[in-house]
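Student: Sharing a sequence plus its predicted fold:
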Amino acid sequence: MRACETEVMNEGKPDILLYTAPTMNGWKPLIFLHEADVPYELSAVDFSKKEQKAPEYLKLNPNGRIPTIVDRGNNGFAVFESGAILWYLAEKYGRFLSEDPNERSQTHQWLMFQMGGIGPMMGQAMYFQRIARPNGHDDPYAIKRYVDESRRLLEVLDSRLQGREWLVGEEMSIADIATYPWARSYFWAGVDVSGLDHLNAWLARIDARPATQAALQLPKPRPAVFGQGDTEAAAAANAANYKE
């Protein structure tokens, strides 16, 4: 990955430079950019080389995580944290965020619900099953705690989606974009979604969107996260990558 030069304007290049990787958080800005048909430059971050910890990258994202964007059209302004990135892009491009004050607030509420609940809980469910357990640290109590809480949160989504096509309003919003890659990865988190008919219908609606599906192929596809392809081999490779 090249050094990040946040103050240099690159004539002829798109405003948005996106640093990301194929993870649930990493897909969020990709989905937005593809759905909004916004040109961007993609820089894939290689975790195996610890590129997210490189000094040049840490100047943009002090937390050393993905994703991060640099807005060349705003003097190289950098934004990190996936929810903040979606919020920034929505404001910049006037997409996926209602002008109605109450709907905007509801969208931000459901965005925070994903950031503070679904992401962390499902992430821990994945960690204890997909990384800790295969590497010799089996903790049934932790697994049950995070799987059960993930299921509860998905039940909240299911209730919200009763009689609705989208989490807020009549169109897709940044709340849907943020929540979808996490909820869609229920297989990887070991969460049963049977009986959650409204949630499953919402997932199917987004599954059918070509732009979203194109975004999920970048920087490289990970079908096993969604229960597709050779999931056992993918799980073994994933666990091996995290061996100390």
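Tutor: Structure's in. What do you need? Residues are numbered from 1 along each chain as shown.

Student: Every contact and neighbour count from this point should use C-alpha atoms.
Tutor: Fine.

Student: Which residues are in contact with Glu43?
Tutor: Rather than Glu, residue 43 is Ser. 1, 17-20 (Cα atoms under 8 Å, 6 or more residues apart in numbering).

Student: Can you flag the buried ones in those residues?
Tutor: Using 16 or more other Cα atoms under 10 Å as the burial test, the contacts of Ser43 include 17-20 as buried.

Student: any chance you could map the helices in this structure?
Tutor: Using DSSP state H, the helices of the chain run over 24-35, 55-58, 82-93, 101-113, 119-126, 140-160, 174-184, 186-189, 197-207, 210-215, 231-241.

Student: ok so, going back, now tabulate the contacts of Ser43 in TSV and tack on distance to Asn241.
Tutor: Output for the contacts of Ser43, formatted as TSV (distance: Cα to Cα, whole Å):
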residue	distance to Asn241
Met1	20
Leu17	27
Leu18	24
Tyr19	21
Thr20	18
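
Student: let's bring in a second model and compare:
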Amino acid sequence: MSGAHVQVIAIDGPTASGKGTIAHRVAQQLGWHVLDSGALYRLTALACMQRNIPLDAVDQVADIASQLDVRFHELGVYLDGQDVGEAIRQEAVGNGASQVAALGPVRAALLERQRAFRQPQGLVADGRDMGTVVFPDAILKVFLVASAQARAERRYNQLIEKGFSANLLTLLHDLEARDARDMQRVNAPLFPADDALVLDSSDLSIDQTVAQVMAWYKGKLPRG
């Protein structure tokens, strides 16, 4: 099966909408690969921070993105041989990722790297432009949303559970600022693809959200 014919489920949406969790659960049920595209932007931001490169230095940031020494492993994410799985989930890195993701040359540098994840038996890709830019031919495109308050509370609980200090109001303000930046950027702004199905998970459990995505996917398959 050539890469172009491998099925893709694209799950897009704003920060902390639960894309990553849902993508991993769906991929696990199907036995498919998973792409956390946001991790690539977080890794780019982290690499720039470690090298004291300003996040608005377009050419330098794009150069970093094109040369990332990254390995994804079920036990962690490695940058230059170091496990940075926890580091890239810090709020400062997340905000940095939103900044570098607005840079056209950075998105171009990471585009083919993302498409290379499309391998048999299939791929579940989560991000902000999976259905609109990276995999426009995805068999199913889901735009996962939740209220800003619900997303801030989820992120707060995640950080507390991992032992990080967090302030709910600060998280809410940061999240709203990132939403605005992601939706207003010139390059690949955040919006649902024309053929995407919008799923509001504000009042849904993880299992309920996964079940809806799976039902939509099964509905896309040929009868019989």
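Tutor: Received, thanks. Being a predicted model, the structure only gives us computed values, none of them experimental.

Student: Once they're superposed, what TM-score comes out?
Tutor: The TM-score (TM-score structural alignment, normalised by the length of the second structure) is 0.33; 128 aligned residues with a Cα RMSD of 6.0 Å.

Student: quick revisit: okay, and which of the buried ones among the contacts of Ser43 of the first structure map to strands?
Tutor: Using DSSP state E, the members of those that fall in strands are 17-20.

Student: For Trp202 of the first structure, state which of the residues you listed is nearest.
Tutor: Using Cα to Cα, Thr20 is the member of those that lies nearest Trp202 of the first structure, at 25.4 Å.

Student: what's the burial count for Gln82 of the second structure?
Tutor: The criterion is other Cα atoms under 10 Å. On that basis, Gln82 of the second structure has 12 neighbouring residues.

Student: Counting neighbours, what do you get for the residue nearest to Thr68 of the first structure when sequence neighbours are not counted?
Tutor: Leaving out its chain neighbours, the residue that sits closest to Thr68 of the first structure by Cα to Cα, 6 or more residues apart in numbering is Phe80, at 4.5 Å. Residues near Phe80 of the first structure, counting by other Cα under 10 Å, number 21.

Student: any idea how far Phe80 of the first structure is from Ser105 of the first structure?
Tutor: Counting by Cα to Cα, to the nearest Å, the gap from Phe80 of the first structure to Ser105 of the first structure is 21 Å.

Student: Over to Ala237 of the first structure?
Tutor: From Ala237 of the first structure to Ser105 of the first structure the distance is 41 Å (Cα to Cα).

Student: related to what we said a few turns ago, now mean neighbour count too, for the helices of the first structure, in CSV please.
Tutor: Formatted as CSV, these follow (neighbours: other Cα atoms under 10 Å):
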stretch, mean neighbour count
helix 24-35, 24
helix 55-58, 17
helix 82-93, 18
helix 101-113, 17
helix 119-126, 22
helix 140-160, 18
helix 174-184, 24
helix 186-189, 22
helix 197-207, 17
helix 210-215, 17
helix 231-241, 14
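
Student: Out of those helices, the one nearest Thr68 of the first structure is which?
Tutor: helix 82-93 (7.4 Å).

Student: name the helices or strands packed onto the closest one?
Tutor: Helix 82-93 of the first structure sits against helix 24-35, strand 68-71, helix 174-184, with contacts defined as 3 or more Cα pairs under 8 Å, 6 or more residues apart in numbering; DSSP states H and E.

Student: Thanks a lot, see you next time.
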